[in-house]
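In: Sharing a sequence plus its predicted fold:
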Amino acid sequence: MTLHLNGETRRFETAISSVADLLQTLGLGGKPVVVELDRDAVFAKDYAVTPVNDGASVEIVMIAAGG
């Protein structure tokens, strides 16, 4: 499976079925992130039910608090 992830093409050996699956594969499961899939924002409550298709464009931004 090939995805365009944060502006770079990434190939995955296994299929990614959902946004939640992608985040888990990247080691980001359960972490505070914002996800955009094919230019549409994906709400955290929908990660498990939002499919990711081969060739999709995904932007992931980590949320960090600071001061």
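Out: Here it is on my side, so go on. Numbering: from 1, shown residues only.

In: When you work out contacts or count neighbours from here on, use the C-alpha atoms and nothing else.
Out: Fine.

In: Would it be right to say that Q24 lies in a helix?
Out: Yes: counting by DSSP: H, G, I helix; E, B strand; the rest coil, Q24 is found in a helix.

In: what about it, how many neighbours?
Out: Q24 has 14 neighbouring residues, counting by other Cα atoms under 10 Å.

In: and it, how far is that from S18?
Out: Distance, Q24 to S18, by Cα to Cα, to the nearest Å: 10 Å.

In: The structure to be compared is supplied as follows:
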Amino acid sequence: MFNGKKRDIKDNTNITEFITINSYKPEHVVVELNEEIIPKERYQEIILKDNDVLEVLSFMGGG
């Protein structure tokens, strides 16, 4: 599940790869995986699995 929608994920995909494929920049987002905020330094080491729930929050400036 990605941002509330069912998504297929290729085997051995880490968080960095997945959010990059989905047009996000890892340095500009906060990632929650299974209700836990994941530190950016762990994005590459965490491999996504079936039934994971991933939420990506991006921030934009403006005024």
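Out: All right, it came through fine. Only a predicted model underlies this, so the values are computations on that prediction, with no experimental measurement involved.

In: Structure 2: which residue goes with E59 of structure 1?
Out: In structure 2, E59 of structure 1 lines up with E55, judged by TM-score structural alignment.

In: show me what contacts that match?
Out: Neighbouring residues of E55 of structure 2 by Cα atoms under 8 Å, 6 or more residues apart in numbering: 2-4, 31-33.

In: Check those and tell me the two furthest apart.
Out: G4 and V31 (13.4 Å; Cα to Cα).

In: Between those two, tell me which one has more neighbours.
Out: More neighbours surround V31 than the other of G4 of structure 2 and V31, with 21 against 9 (other Cα under 10 Å).

In: Let me see the contact set for the residue nearest to M1 of structure 2 when sequence neighbours are not counted.
Out: Closest residue to M1 of structure 2 apart from its sequence neighbours, by Cα to Cα, 6 or more residues apart in numbering: V53 at 4.7 Å. Applying Cα under 8 Å, 6+ apart, we find V53 of structure 2 in contact with 1-3, 33-35.
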